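S.K.: prediction below, plus the sequence it came from.
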Amino acid sequence: MRILRHLLVLLMHLVLGSGAQRFSNGYYYQDIINGNGNDNGEIYFQKIRLHVESPETLVSAVQGSNVTLPCHYRYEPVLSEPRRTRVKWFWQPVSDEGRERDVMVAIGTRHRSYGDFKGRVRLRRSAPGDASLFINPLQSDDTGRYRCEIIDGLEDESVTVHLKFRGVVFPYHSPRGRYLMNFHEAKEACEKQDAHLATFEQLYAAWEEGLDWCNAGWLMDGTAQYPVVVPREACGGTDLAPGVRSYGVRDKSLDRFDAFCFTSSIRGEVYFLQHPIKLNFTEAAEVCQNEGGRIAKVGQLYAAWRFVGLDQCDAGWLADGSVRYPIIQPRMNCGTSEPGVRSFGFPPKHLKHGVYCYKVHW
């Protein structure tokens, strides 16, 4: 039996090598020969486990700002010397379920970023084991599922972090009237207003915050829906409970609705231009340009109202030809009793109003 045990030890040395590491069942095993002098040939296994964790698996941010997606790794038991690990970040956009795209890879101080993330991402590395991803600036389509993968030899572990934008959903219809846009036109209309089509999750969150709107609008998933806080006959009847009503998936080319847009951008300043006289639309656009900016878009006005607290009881032109004004503190002669962005629709462009301008601060 003693001879058989010695032969087994010798065989393992030949296969693994003295002090060699191997991988099995999610662990690294460090083979250690007992050196207590009793020559019993026993082998002890020291398990070294790689853990990858994130204290936040859902991170909210604002478009145009920056964000850090947390990812940390550690070994159990704690190692006396650092190991050479590879860090990889992947991204799965909201609109592309099932397909991951490379964001960046890093080994030591060397790193490489890919695609639209080039020049915008880096690892934070604020402490040993910190592989958090820093993104600056955030672009409109950066939301989705991010996966942090740590690779050490044959072992790899990963953790997922979801990024969403804090923002505001607003209903939008064509200047020509209601229910005139197919899906593609609605998507383009939102983008022209510094926004994009809202997701169902974003519309649902807006409904929870009190958005009540009786006109159906396109969402990013190709459905047409609308949020109702106070049930009424014109909005599906009084027998239905409050909620987000749905027309289901519609034909993106043939069916026509309004749009629900989502904006999360605070990259510039929106302000009401104090001008001695009222202006028509053409004059309004010109004075904003003379100010070193441009006439504000609808999404920019909503973002300023939501994130900066813009409160102005003065109607002003916007870039799409609409006239609106933002109210934080409802008061006499400033519309309804609820906060919001008031709209006068799309009046003839020769009429005189104020104007909201927009400037980017670099």
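M.R.: Everything's here; your move. Just so you know, these numbers come straight off a predicted model, no measurement behind them.
S.K.: going forward, measure contacts and count neighbours with C-alpha atoms only.
M.R.: Fine.
S.K.: could you pull out the helices for the protein?
M.R.: Taking DSSP state H to define them, one finds helices in the chain at 2-16, 183-192, 200-208, 281-290, 298-303.
S.K.: now for the longest one, which elements pack on it?
M.R.: Applying 3 or more CA pairs under 8 Å, 6 or more residues apart in numbering; DSSP states H and E, one finds that helix 2-16 makes contact with no other helix or strand.
S.K.: same thing with the last one?
M.R.: For helix 298-303, the elements it packs on are strand 168-172, strand 258-263, judged by 3+ CA pairs under 8 Å, 6+ apart.
S.K.: what's the most buried one of those?
M.R.: strand 258-263 (a mean of 30; mean count of other CA atoms under 10 Å).
S.K.: tilt between it and strand 168-172?
M.R.: With axes from the mean of the first three to the mean of the last three CA atoms, to 10 degrees applied, the angle from strand 258-263 to strand 168-172 works out at 150 degrees.
S.K.: let's bring in a second one:
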Amino acid sequence: MSSASSRRRAQGVVRYSLPILVTLLAIAGGLIYRQIRRGSDADQPVQAVVAASGPVVRTTLGTDELLQHAREAMTAHRLLAPAGNNAFEFYLAVLQHSPGNRVAQDALREIFPFAANAAEQTIDAGDDAEAQRQIDLLTRADPGNYTLTLLRAKLQAQRTAAAQSVPPPAAHREPAAPSGKTPAPATPVAPAPSTVVVASAPMAPTRAANTLTPSEQAIAQLHVESTPVEAAPKSAVHVRAPSTMQADASSGSDPVLTHRVAPAYPPEAKRTRRQGWVDVAFTVQADGSVSGASVTDAEPKYVFDRAALSAVSRWQFNPSMQDGKPVAAQMRQRIEFHL
């Protein structure tokens, strides 16, 4: 082979090899750059999440990292606050990544009563905006939970009471008294009390006892002793019969329970071995039906409320009789849940 031919062949090899070499170097450089960026991102999430200013939960975190931050928030009792750095938001972020994640679902279900109690404390503190944020957060976890109805009612009652206590605008105030005359003292106006079904204050007549009619006094004194509810095997519930209702002898006959629906022991409470009681106030109408059932107190809160209200609302009575006619009667019932 001549030297000229060999030289041309070498030039052809170099001409085709150079682009291939450049392409391989570019690919290798791109892979190295991606590895460096991935390692850099892995070092940043913790600082972004646990900053003191309460940042928004980062959606770029993995499921394991979100679960770890959620557990840390629960240990620090950060169930709903601060915004962006609390257990509820971390667990909800987990469900965005993995909708069927059982760890997040079970955790949200178990801490819901405690988070609802924290939201109620925020309402009591008068922080309207924060309370609304927390209720919205609870709604994302369990939109059909009856506790949310109670919390919204309490927040709305607080807003109404606050609105009633605000002084009128300057344009609607009384004109100033003429010079040299002493203006009449203003009569203080007390804010209207908030009436919320979760309030623990006992029912009392709105008028003085000596101004009530005998029938009204009798209705105010009617009550039923507590009813234990026990969780038996096979998820059954046994309820002992209530004690006789007490009233003045002159008030006529008392309401008599004729049909009782036994409260169902909540499965989640049974699984976690939780016990407690619920005080329910309601009205026995003249036709013997129950209306206006509401929780006046409970321990623990929001765990057995729905079961107690659902059962009591379906009870039937022989109504109270006054002067030979059926009349409405106010009743109170404590339902106890025991394992």
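M.R.: Received it, and whenever you're ready, just let me know what you need. Keep in mind the model is a prediction, meaning the values are calculated, not measured.
S.K.: got a TM-score for the two of them?
M.R.: Here the TM-score for the pair of chains, by TM-score structural alignment, normalised by the length of the second structure, is 0.27; 174 aligned residues with a CA RMSD of 7.6 Å.
S.K.: can I get the helices of the first structure in TSV with distance to residue 244 of the first structure?
M.R.: Shown next, in TSV, are the helices of the first structure (distance: least, CA to CA, whole Å):
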stretch	distance to residue 244 of the first structure
helix 2-16	62
helix 183-192	19
helix 200-208	7
helix 281-290	36
helix 298-303	21
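S.K.: among the ones you listed, which is nearest residue 93 of the first structure?
M.R.: helix 200-208 (14.6 Å; CA to CA).
S.K.: can you list the buried residues in the closest one?
M.R.: 200, 202-204, 206-207 (16 or more other CA atoms under 10 Å).
S.K.: for the helices and strands packed on helix 298-303 of the first structure, give me CSV that also has distance to residue 121 of the first structure.
M.R.: As requested, these are exported to CSV (distance: least, CA to CA, whole Å):
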stretch, distance to residue 121 of the first structure
strand 168-172, 26
strand 258-263, 22
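S.K.: and these: which comes nearest residue 69 of the first structure?
M.R.: strand 258-263 (21.0 Å).
S.K.: can I assume residue 294 of the second structure is in contact with residue 309?
M.R.: Yes. In terms of CA atoms under 8 Å, residue 294 of the second structure counts as a neighbour of residue 309; the distance is 6.8 Å.
S.K.: residue ranges for the strands of the stretch 51-200 of the first structure, please.
M.R.: With strands called from DSSP state E, counting those that start in this stretch, the stretch 51-200 of the first structure shows them at 58-61, 67-69, 72-76, 86-93, 101-107, 110-113, 121-123, 133-135, 144-152, 155-165, 168-172, 196-197.
S.K.: after the helix or strand where residue 26 of the second structure lies, which helix or strand is next?
M.R.: Using DSSP states H and E, residue 26 of the second structure falls within helix 3-42. Using DSSP H and E, the helix or strand that follows helix 3-42 of the second structure in sequence is helix 45-49.
S.K.: in that next one, which residues are buried?
M.R.: 45, 49.
S.K.: what about the strands of the stretch 51-200 of the first structure, which gets the closest to residue 323 of the first structure?
M.R.: Proximity to residue 323 of the first structure (CA to CA) singles out strand 168-172 among the strands of the stretch 51-200 of the first structure, at 13.0 Å.
S.K.: the second structure: helices as residue ranges?
M.R.: Taking DSSP H as the criterion, the second structure carries its helices at 3-42, 45-49, 63-75, 87-97, 102-124, 128-141, 146-165, 214-221, 267-271, 305-312.
S.K.: so which of the ones you listed is the most packed in?
M.R.: helix 87-97 (a mean of 23).
S.K.: now the angle from it to helix 102-124?
M.R.: 140 degrees.
S.K.: so helix 87-97 of the second structure versus helix 128-141, what angle?
M.R.: 40 degrees.
S.K.: any idea how far residue 11 of the first structure is from residue 149 of the first structure?
M.R.: 35 Å (CA to CA, to the nearest Å).
S.K.: same deal with residue 288 of the first structure?
M.R.: In terms of CA to CA, residue 288 of the first structure sits 82 Å off from residue 11 of the first structure.
S.K.: equivalent analysis for residue 248 of the first structure, please.
M.R.: Distance of residue 248 of the first structure to residue 11 of the first structure, given as CA to CA: 66 Å.
S.K.: same check on residue 326 of the first structure?
M.R.: Here the criterion is CA to CA. By it, residue 326 of the first structure lies 79 Å from residue 11 of the first structure.
S.K.: more neighbours, those two?
M.R.: residue 326 (25 against 12; other CA atoms under 10 Å).
S.K.: for the more buried one, which non-adjacent residue is closest in space?
M.R.: Excluding the flanking residues, the one nearest residue 326 of the first structure by CA to CA, 6 or more residues apart in numbering is residue 341, at 4.2 Å.
S.K.: need the contact list for that neighbour.
M.R.: Counting by CA atoms under 8 Å, 6 or more residues apart in numbering, residue 341 of the first structure makes contact with 302, 305, 324-327.
S.K.: pick out the most distant pair among these.
M.R.: Using CA to CA, these span at most 11.6 Å, a distance reached by 305 and 324.
S.K.: still on that earlier bit, overlap in contacts of residue 294 and residue 309 of the second structure?
M.R.: Listed as contacting both residue 294 of the second structure and residue 309 by CA under 8 Å, 6+ apart are residue 280.
S.K.: could you dump the contacts of residue 341 of the first structure to CSV with distance to residue 268 of the first structure?
M.R.: CSV is the format used below for those (distance: CA to CA, whole Å):
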residue, distance to residue 268 of the first structure
302, 13
305, 13
324, 19
325, 18
326, 16
327, 19
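S.K.: nearest to residue 113 of the first structure, of these?
M.R.: Closest approach to residue 113 of the first structure among the contacts of residue 341 of the first structure (CA to CA): residue 302, at 33.2 Å.
S.K.: quick check: that closest one touching residue 171?
M.R.: No. Using CA under 8 Å, residue 302 of the first structure makes no contact with residue 171, being 10.9 Å away.
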